[in-house]
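Engineer: take this sequence and fold it.
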Amino acid sequence: MKKKLFSLSLMFSCGLGAQQASQLFEMSLDELLNVSVTTPGKFAQSLDAAPGVTTVITREEIQSLGAGSLYEVLERAPAVQMMGSFFYPQNLAVIRGMQLTHASNEVLILLNGRPMRDSFTGGENFAFFTAFPIDSLKHIEIIRGPGSVLYGSNAFAGVINLVTLEKQAEPKVTLAAGSEGRQALELQSGWQGEEGNLNLFFRGFKEDGWQFSALDNGAQPGQFDAGEKNHSLLVTANIGGLEINALHAYSEQDFWGSVSSWTSGPAQDERQASSRRALLDVGYSLEISEPLTLDLNAGYASSDFSHYNYDASSDNYLLEAMLDYQMADAGRWLMGGTLWHQSIDTTPGLSVAPIPAFSQNWYSFYAQYQSRNQTPLNWYLGTQINKVENVDANTEFRAGIVYQLDAKQGLKLDYGGAFRAAYAVETQFDLIICCDDQGNNRGGLRGNPALEPEQVDTLQAQYFRTEGGHRYALSVFYSELSELVERQRAADRVLDFVNRGSLDVYGLELEGRYILDASQFNYSYSYQKNKNHGVDDFSLMPNHLVKWSYLWHGSQDWSAAIHHTWSSGFHSNSIRNPNTFVVNPEPGAYHLLGLTVTRHFQIGTKQAELSLTADNVLDEDIYQPEIAGRTINSHPARAGANAMLWLSIVL
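Structural biologist: A predicted model of the protein is given here:
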């Protein structure tokens, strides 16, 4: 090891007890390999029948592989690259290499089907990735490809739906103390009654952090410990027909600063970026007649982002109504509409407030038909019309077929359009830096209220097969992105937001899951290539990703898991900025290896387990391009070798 050996921590955590571990492989192979999903069509259907390309990460995989956060769970998903920037640490889930900015607004995150967007940047998501209580999850559904026809803005490169437990949660408690100052407290419990159920999950986690060391934009050395503080509270309930989702998530991350400089701004130990995200959504299904249901949802979401230069907050009210008409074997119609009211404000810190207080309304209407006949061929067709203030309405389309060749295999052909509307930081930002000795502006950033939505059109095809405990799928895709929002230097030296970017992305994805006796092997390979006006690899994302994991539950007393990711290297920042300063190591290919060993036992009558998890076992130095300002070529991306000791007790 180049750095320190693993340090150990003591953690009481939710995990698989001995009984749960033994039940993992008691499900039928069909249930394990062709699971039911709701995200692709907004209703439950098998993975084979669902439109588009979808991956499911099960609860058993999440817990067996020893992930400590949602960020780490998604890191193991096919064709997903998790990363951040020096300004937004741990903030990005990049699908199919479509990384355009350090705000995560190309991928939409859902909680039980309800969108979690902020109207300030549209993608300030690190509180979700680091604070969300993953022990609440039943599974995760990941759509690769557009989803805007049903879900609206941000469902651009993909959709991630966090599906929580429906049954009563077992009471459990979590305590932690560990390496790099890690400490945690986790609690969960559930109640079941005649009128329904309610589950509660709490997670608190903090660490002093790993050493972030780099040269800055003046080639000056510096370092800090990349620590964090996170806490969250999640309440889910189904009471008297009301579906309730309530989430409060907070994350404070030590960060480099608003620019890649050790000297610009306050002292380094006073630099933190914090995000507070809250969601309350209430839904109700009204049965109008036997085949016709009206689904109503009313939601409130707030976001607060803060660092030393300014604070930004938004309040969001979302109303959605959807008619669901089930025509037995004839098919299923969905028709709905949304109203999203946004209110945004900023307050000054060391800098002036960059956005004056304002509010706006966004509207949408959508419809989709999906056939449900007993013949091998089924099809679907959908559209959404969106109206954003100050710009013309835009329309997106979706169409495709699912052809079941026989009981074991099938084909999907899918076309989808999607959009990503510009948010407040792009339309209303107004921060001009004045002036030099001649009275000219020295720089700044200026919003553009007339920005058109970014557009993507994707054509994809998939072949899938299930046989003998093995399911695999091979997908190919081509995406054409247009009207991308970029920054352009104006005559007065201020950067303006403009629609001028384009990107062509194409690639293939192979993923599979193999189950034999008491073990499970998952694997994936993904390849993507992208071009911008003839410039290759414009997004800078790695072209190749190989991921695999092996889970073993061959004993009531012991289980083990190993997971591995190999990534080819990121591409040079000079592709995006020829004037980038090359001061740090260029990002190269890397291996990310993790291990988990678990001992299941009982304390009296209570189930318990003791798990040792190790991450980045090979102690790789992993670098990524600097994607916030693109002034320097790279910076460190994550911690070196580390390990945790987990103890789980069911109360």
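Engineer: switch to C-alpha atoms for all contacts and neighbour counts from now on
Structural biologist: OK.
Engineer: now do the helices in this protein.
Structural biologist: With DSSP state H as the criterion, the chain has helices at 18-23, 29-33, 59-64, 70-74, 126-131, 148-151, 424-427.
Engineer: run this one through as well so I can compare:
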Amino acid sequence: MRNKLLITCALGVLGYLNPRTVYAQQTAASDTADLYNLSLEDLMKIEVVTASKSSEQLNDAPAVISVVSEQEIKGYGAMHLSEILDRVTGVYFMGTFALINNMASIRGDVTSHWNNHVLILLDGRPVRDSYAGGNYATLYMSFPVEQIDHLEIVRGPGSVLYGSGAYMGVINVITKTLEKQKNTAYARTGSFGTNQAGLTLGAKIKNVELTAGLVTGSSNGWENTVRDASAMIRNKANTADSLILPARTLNMQKNYLGADIHAKYKGLKVNTFISHQHTAGMINNGSWLVPSGAAAGAKPLPTWYNHFTVAADAGYQTNISEKWQTSINATYNHNMFAIHRENNADDDLYTINDDVLLEWTNYLNLHKKLNLVFGGVVNNMNGYQNQPPKNADGTTYTSLTIKENSNPFKSIPRYNTTWYSGYVQAAYTPFEFMKLVAGAQANKVPDVALDISPRLGLILNSSYGLGAKLLYGEAFRAPMPGLEKAIYIPGVVIGTATLKPERVSTAEAQVSYRYKSYELAATYFSSEQTDLIGRTLASDPNNTVPNTPQMINTGKLSSSGFELEAKALISKELSINGSFASQTSKTDKGHKDYYGTPLNMVKLGINYNATAQGWSIGIWNSYFDKGGNIKAKYSSDNTPANFEGTAADANPKVKAFNYLTANVILNLNKLVGFRSAQEISVELYGTNLLDSKIYYAEYSRRELNSIQGRAGRALNGTVRVTF
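Structural biologist: Down below sits the predicted model:
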């Protein structure tokens, strides 16, 4: 019903808009042709904005950056942002038993359920949540892919310009301007009862430019068959855990809706992303929700994870002089996150946060060889969390299956806190072949001393296409005022108000070669993380509340790795993308590679676009090596004597796998001579074509060795009309 309503509304809007007010765009056919009529050399001249908050050539940017273009997104296909990111060098998209789609791991780094070591930007503006610091589930699933112009992914710290959270990477989703926007509607259906519909619109009304993208979808879900944490009995006297229950199966149902809307009037821009999603999973303690008295192996009930997100920004940019440009932004982030068990009248947990960020940024061209960017940020955060299964006094609420609790327990009392930061970065070009970059950000959060995160860079480029970068940067992540500092759920977890910020320092060396239609880059990185935030064991005698894990600063982690990426435009029709990434890590306790992420990744894509003939095909394969040993939690040799607290092999082992996708696009206007003012195409998109059985390491609680992570083979067909 929702899909039908969306398409009806789209056609109504398109019919209402007077052609004289709609921005004069070329037909989709000529737009597509333009992408491939550019010279190969022009296509390789990539400009980026994320590293310095201003446009610069990719080879001049003081960061290790991957760019995913509109052509690549369209050619290889994608239904969700997560699928695009999974193809990026050094990125592995994964999740936990609770949030199966919320972790873009960069360089092997993972945290918990929350992707709080990565900062996501929408057109350069931060998407934040003060509850957990990394709830991006709605973005990864519900952002309209058709709206994306390109992605810029920074691997490495970005705190110098973006502050807390830009820790191991920054993902900048850059949407299409009105000049590139096309009026398009599509409907898609396929495996696992999957349905999706979407549209993009662009219009110019007087001096106001408007663009919008919408997507909605649902799925009956793939079958997730695993044992949960309650399927075994801990046997401390023996050398292994004893399994007592068979695996259970739950269909990973989901539905979602996302809208991305932009308005521009001269120097004023207003952008808003609104999304909601509803996904099934395990209970947040890693167990299936099983009806009382159910037989062994009986189908569990779903635990629902509900998200509602608003990310809005209003910004004004103007030139004070020929050499001084300034901008002011007000950014608002609202997040609602709730966990709801099937058949209950109220939620298990209900979390709200509302965050406002004010930023002033200045760009100075002090000399033809010297540029400066500086600014300041004020970030106010407030929120709370209710726990309806308990009353306000902590006693059990006995009517949870009958009615909502009007006076629930505050597992996170309402908080209101403000962070401050200021930043500066200078870029000096003493010679045509050399660029020097230096910058720093000062961050002040309550109860923590002033933190300074520096950046240094030496960038060399020759007229022969050879380039090199030597980079050093630091970043920090302040503990979140909600989940990490204030949460109080006895028996589950409590926060610690005096947590220190996490810190990382990263050194990178990159050599590259870019010439006409070929691009090759090799990168080595080394990172040192300190004061990592994690949970204690329930049995820890130092816990403030007995038998309750507590958030603490756990220690250090060293990691290093090598990345190789290449692009080749063989002809205007044929392009090839590929990458190799390898990483390893070790904690100060001697635990090696215990996060369970792939130690090696090899990715290769081939796209052939026969524009004149009206068809294209894109084939992509990602090989993900097996990860490290997540059992390395309590012993430096990875084999605790009594196996207490380790992950039993309750589920299949995490193994290496190939993830093969293919996307075929047929333009009916050209293929069959279909005469229409609109371009009509049909598409077939297949994922996991080898039907690989894919399991993620259960790195969050570590009570299991693995969870099932992705669906089996899936095919989805699309009909698209471009007006």
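Engineer: work out the TM-score between the chains.
Structural biologist: Remark: TM-score between the superposed chains equals 0.94 [TM-score structural alignment, normalised by the length of the first structure]; 629 aligned residues with a C-alpha RMSD of 1.9 Å.
Engineer: hmm, back to that, out of the helices of the first structure, nearest to residue 651 of the first structure?
Structural biologist: In terms of C-alpha to C-alpha, the element of the helices of the first structure nearest to residue 651 of the first structure is helix 18-23, at 14.4 Å.
Engineer: and the closest one, what's buried?
Structural biologist: Buried residues in helix 18-23 of the first structure, counted by 16 or more other C-alpha atoms under 10 Å: 18, 21, 22.
Engineer: ok, the first one to residue 505 of the first structure distance?
Structural biologist: Distance check for residue 18 of the first structure against residue 505 of the first structure: by C-alpha to C-alpha, to the nearest Å, it reads 45 Å.
Engineer: that older thread, could you export the helices of the first structure as JSON lines, including distance to residue 540 of the first structure?
Structural biologist: Formatted as JSON lines, these follow (distance: least, C-alpha to C-alpha, whole Å):
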{"stretch": "helix 18-23", "distance to residue 540 of the first structure": "40"}
{"stretch": "helix 29-33", "distance to residue 540 of the first structure": "34"}
{"stretch": "helix 59-64", "distance to residue 540 of the first structure": "29"}
{"stretch": "helix 70-74", "distance to residue 540 of the first structure": "20"}
{"stretch": "helix 126-131", "distance to residue 540 of the first structure": "21"}
{"stretch": "helix 148-151", "distance to residue 540 of the first structure": "25"}
{"stretch": "helix 424-427", "distance to residue 540 of the first structure": "22"}
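Engineer: out of those helices, nearest to residue 291 of the first structure?
Structural biologist: helix 148-151 (20.5 Å).
Engineer: how much space separates the aligned partner of residue 149 of the second structure in the first structure from residue 258 of the first structure?
Structural biologist: Here residue 149 of the second structure is matched to residue 138 in the first structure, going by TM-score structural alignment. Residue 138 of the first structure is 37 Å from residue 258 of the first structure, where distance means C-alpha to C-alpha.
Engineer: swap in residue 52 of the first structure?
Structural biologist: Going from residue 52 of the first structure to residue 258 of the first structure by C-alpha to C-alpha gives 39 Å.
Engineer: center of the first structure - which residue?
Structural biologist: Centroid-nearest residue in the first structure: residue 93, 4.7 Å away (criterion: C-alpha atoms, centre = their mean).
Engineer: and it, what's its match in the second structure?
Structural biologist: Using TM-score structural alignment, residue 93 of the first structure pairs with residue 104 in the second structure.
Engineer: how about its match, nearest residue that isn't a chain neighbour?
Structural biologist: In this structure, residue 104 of the second structure finds its nearest non-sequential neighbour in residue 93, 4.6 Å apart by C-alpha to C-alpha, 6 or more residues apart in numbering.
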